[in-house]
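Asks: 3D, please:
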Amino acid sequence: MSFSSSPQAGRPRGVPDLYRAVWRWHFYAGLLVVPFLILLSVTGALYAFRAEIDTLIHRDVMRVVAQPGPRHAPEQLVAAALRAQPGTAFRYVPPARPDASAEIGIRTAAGERLVVYADPHSGHVLGAIADKGTAMGIVRRLHSLAFFGPVANGLIEIAAGWSILLVGTGLYLWWPRPSGETGREKGGVVTVRGHPGRRIFWRDLHAVTGAGVGVVLLFLAITGMPWSVFWGSTVNQWANGHNFGYPAGLRVALPMSEEHLGHAAPTSWSLEQARLPHSTGHGAQPIGLDAAVAAFDRLELAPGYAVSLPVGGNGVYTGSVYPNDLARQRVVHLDQYSGQALLDMGYADYGPLGRALEWGINIHLGQQWGLANQIGLVLFCLGILVLCVSGTVMWWKRRPKGALGVPPLPRERRVLRGVVAMLAVGGIIFPLVGLSLLVMLALDRVLVRLAARGRVREAA
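Replies: Next up, the predicted model:
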């Protein structure tokens, strides 16, 4: 295979240098991110309906027959779960609705974390699943490549950053111009010409679809960055006040542990670095889980909240809930002896950056506008798949036989350097993307040299 990047390998010779330079880097960005975008689109579309799919697949343990009358107390259900699966309970999730089971998180002696499901009406244990091991838990870990460790998760961060560059360069290439400026006929802006057997059909389909979903892809890439392994964790620590973590106005004079909320319980991005307060009533009798759940109910936490159990004599009961309605996001820490609410935090307490990011994350997860948000996400994920497929087919039909078909270099190299300088701004904002940009620059130089050698051999 050759690495042709001559003008004959792509657009006509009349294409402006800036267009050539942007097109070349749009090609590189697509080459890097298309496999990831396909993975993210498929898993993202599934995860938008995570509750519905998990309930369907795991209905034998997640759903019960609703019955009138009192339900078993939380401590009774935890005791039943521990009889079925010995270990240490670390979390309890009260049933969010009459036909839902209770969830008890248990850490076994071997260190395995399980979720045991119990019928709150009969007290019977229904079964157990590994913590984060539901169908949608697996899909989420595939979505972030967390299955494969932090290095793979870093690849997703790089792909998200290059997706931002992909959208920017793609919108420039799509922008309507007189046909003489790009060497193409009019069309392909909002209409698709030709038929699937022709390359122009795929070019137009790619351009029109990109114009329709590009802004959403940009939004999803940016709102996905808070979960990234490097950029997300770094910005999280900066945004939370040098690793202290509590929103502005909640820095109170309480004894604090070194344990972070993100380690103890599922929590929002804004509170991952929040440290847990200490319970202070040593020597007193702990109130127990039943009283803690009753206290959270009195405080009107939204249904579906989870209770993290105290760890050691200084630990606290933590009730946390992250419903579709951002205004009802809440984390409450209770003293395990007095039952007093030590800290009560909600969405309104976050700083401006935290509120903006949480709003974006809520849309990214398909929660902000209910079913409309879910359906919209699925449609946009399908649009991204069309974008990936059409771009791949278009490239395959365009490339010279036996060549990679890298778009041609601009005649003036300074134009290419100017485009790279603009891309470097993104590399500064997202350092892992910047490192990958340096790698791509080195590969581009290699491709140019290989192409030059090929032309010299042909001339000889």
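Asks: only C-alpha atoms for contact and neighbour calcs from this point on.
Replies: Fine.
Asks: return the distance of the stretch of helix or strand F296 belongs to from the chain's centre.
Replies: Using DSSP states H and E, F296 falls within helix 288-298. Helix 288-298 has its C-alpha centroid displaced from the chain centroid by 33 Å (Cα atoms, centre = their mean, to the nearest Å).
Asks: buried residues, it. List them.
Replies: Within helix 288-298, the residues that count as buried by 16 or more other Cα atoms under 10 Å are G288, L289, A291, A292, V293, A295, F296.
Asks: distance to Y92 added to the residues you listed, as a markdown table?
Replies: Output for the buried residues of helix 288-298, formatted as a markdown table (distance: Cα to Cα, whole Å):
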| residue | distance to Y92 |
| --- | --- |
| G288 | 12 |
| L289 | 9 |
| A291 | 13 |
| A292 | 11 |
| V293 | 9 |
| A295 | 14 |
| F296 | 12 |
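Asks: and which of those residues is nearest to A79?
Replies: Using Cα to Cα, L289 is the member of the buried residues of helix 288-298 that lies nearest A79, at 11.3 Å.
Asks: one more, for comparison:
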Amino acid sequence: MATDPGLAEQQAPDSSGSAVADRPASPSTWSVLRPLVLRLHFYAGVFIAPFLVVAALTGLVYVFTPQLEQAVYTRELHVPAAATAHPLSEQIATAREVRPGEQVQAVRPGATGTDTTQVIFAAPDLPESYLRTVFVDPHTLEVRGDLVTYGSGQALPLRAWIDNLHRGLHLGDAGRLYSELAASWLWVVVLGGAALWIGRTRRERRARLLLAPEFRPAGRRRVLSWHGAVGLWAALGLLFLSATGLTWSVHAGENVTAVREQLSWETPAVSTELPAAPAGDVGIDRVHAAALGAGLDGPVEITPPADAGSAYTVQQVQRSWPTKQDQVAVDPSSGAITETIRFADYPLMAKLSRWGIDAHMGLLFGLANQLVLAALMLGLLSMIFWGYRMWWLRRPTRGGGRFGRAPERGAWRRVPGRIMAPIIVVAAFVAYALPLLGASLLLFLVVDIVLGARARRSTGV
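Replies: From the prediction side, this is the model:
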């Protein structure tokens, strides 16, 4: 950050012109880094917090969309139980009558006797990742609904709308920059704040306040204790949300994908290639039966062959714990399984990626997962409120000042080169991996330089 001259303390010379003999002990690394971290934390808190507020509020709503979806679309999703069901092929034929001439992209048979079958049609006229789904009663062949669905999770319209609000404010790729900026800075704010809070409690020898905020006396000190203690409680969860959120981002997400490809951390998929073109098609009912025989129970998605030389694929789509994501390829001419991939055999990083995404969405552990995410969002919103409150309490009480004072400028000048050099290298690497973080950090630097120049002009220094 830019600095005002004259802030560094100088050694006072003695009468002979030499430095004072009794020099103070060399400052610790943290003592010279703390002002720099404090100023960065301040800038991020003031300017990035609004983006975090939007992400937290929209995320808080999204967390409970599974329950909202079940309540709003109960007719489309559920049917009365019955003793018998029509063949899957007849259910698909019924759906084709609703959308004649359109391509069936996948089918999700009802997982239980009270679930509808979802026949999913390609929708080239809709934006990417959007599909059309016809919901069929497997017992009566009644069409229960025809809706636009979104993504691999088959989000129905309400959840899809909230999802896109959280992801990009319904502004397309340009809107997604807000969530990427929030995710890019969240881990920086959390780590910086945790370091500052731990350092403060250690310096004041008040370790008991590390995780237990003060209730009295009122004022900035109490607000700070709540800001710091709650932040420390939420730190791991917020770091997790930052890391997993970046996987969906526009620019940083591309870098994450590239790293996964280079390190072979991608999710495996069965091969649909066949040694010879199939002589016929045994039909989707036998394909489904073959998958059930291979142990693919629960909700599954069946994808028809992409062309005349390809196999069917059947994959489990249960994303709660324990995760069921087994998949098989089935030869259309014989109904024989040509390849099987079990989730238990996924590479560790592919499993962690699956679990991380599902936990971020509140799916992995059901209601417990949702409540933890809700608590994290409420905690983040509270910390932002307390942060702005502290800024307000720092405002001058005389002279008509409207805003709180920023931490002192020029902290970087007191950081030794042996410490500053690796910081610059790490910052450059992080800026490359997280472009929006790098660009906004550069903007902070420019703002700081401008503010420093104005301060010097106003004081005449």
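Asks: quick check: closest non-adjacent residue to A221 of structure 1.
Replies: Distances taken as Cα to Cα, 6 or more residues apart in numbering put A160 closest to A221 of structure 1, at 5.0 Å, once the chain neighbours are dropped.
Asks: how about the contacts made by the aligned partner of the one you found in structure 2?
Replies: Aligned by TM-score structural alignment, A160 of structure 1 pairs with A183 of structure 2. A183 of structure 2 is in contact with L241, S242, A243, G245, L246, counting by Cα atoms under 8 Å, 6 or more residues apart in numbering.
Asks: list the buried residues in stretch 89-107 of structure 2.
Replies: Within stretch 89-107 of structure 2, the residues that qualify as buried are Q91, I92, T94, A95, R96, R99, V104, Q105, A106, V107, counting by 16+ other Cα under 10 Å.
Asks: okay, now Y43 of structure 2: neighbour count?
Replies: 20 (other Cα atoms under 10 Å).
Asks: that one corresponds to which position in structure 1?
Replies: Using TM-score structural alignment, the partner of Y43 of structure 2 in structure 1 is Y28.
Asks: which ones are touching that match?
Replies: Shown in contact with Y28 of structure 1 (Cα under 8 Å, 6+ apart): M440.
Asks: ok, 10 Å please
Replies: Contacts for Y28 of structure 1 (Cα atoms under 10 Å, 6 or more residues apart in numbering) come out as V22, W162, L166, V406, P407, L437, M440, L441, D444.
Asks: can you check T133 of structure 2 too?
Replies: Counted by Cα under 10 Å, 6+ apart, T133 of structure 2 has contacts 95, 99, 104-108, 117-123, 145-150, 154, 156.
Asks: how much does the top helix by length along structure 1 stray from structure 2?
Replies: In structure 1, assigned by DSSP state H, the helix with the most residues is helix 17-47. Once the two models are superposed, helix 17-47 of structure 1 sits on average 2.6 Å from its counterpart in structure 2 (mean Cα distance after the TM-score superposition for structure 1).
Asks: mean deviation, whatever helix or strand comes next after that helix versus structure 2?
Replies: Once the chain leaves helix 17-47 of structure 1, the next helix or strand it forms, by DSSP H and E, is helix 50-57. Following superposition, helix 50-57 of structure 1 is found to deviate from structure 2 by 1.9 Å on average (mean Cα distance after the TM-score superposition for structure 1).
Asks: if we go by neighbour counts, what in helix 50-57 of structure 1 is buried?
Replies: Counting neighbours by 16+ other Cα under 10 Å, helix 50-57 of structure 1 gives R50, I53, D54, T55 as buried.
Asks: what does stretch 357-370 of structure 1 give?
Replies: Buried positions in stretch 357-370 of structure 1, judged by neighbour count with 16+ other Cα under 10 Å: L357, E358, W359, G360, I361, N362, I363, H364, L365, G366, Q367, Q368.
Asks: for that stretch, which outside residues touch it?
Replies: Residues outside stretch 357-370 of structure 1 that contact it (Cα under 10 Å, 6+ apart) are 44-45, 47-50, 216, 219-227, 268-270, 322-326, 347, 350, 352-356, 372-378.
Asks: try 7 Å this time
Replies: A48, L220, T223, N324, D325, N373, Q374, L377 (Cα atoms under 7 Å, 6 or more residues apart in numbering).
Asks: tell me which two of those sit farthest apart.
Replies: Maximum pairwise distance in the contacts of stretch 357-370 of structure 1, criterion Cα to Cα, is 19.5 Å, between L220 and D325.
Asks: and the strands in structure 2, which stretches?
Replies: 104-108, 117-121, 130-136, 143-150, 300-303, 312-316, 327-330, 337-341 (DSSP state E).
Asks: got JSON lines for those, with distance to G401 of structure 2 too?
Replies: JSON lines is the format used below for these (distance: least, Cα to Cα, whole Å):
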{"stretch": "strand 104-108", "distance to G401 of structure 2": "62"}
{"stretch": "strand 117-121", "distance to G401 of structure 2": "60"}
{"stretch": "strand 130-136", "distance to G401 of structure 2": "51"}
{"stretch": "strand 143-150", "distance to G401 of structure 2": "50"}
{"stretch": "strand 300-303", "distance to G401 of structure 2": "62"}
{"stretch": "strand 312-316", "distance to G401 of structure 2": "61"}
{"stretch": "strand 327-330", "distance to G401 of structure 2": "64"}
{"stretch": "strand 337-341", "distance to G401 of structure 2": "65"}
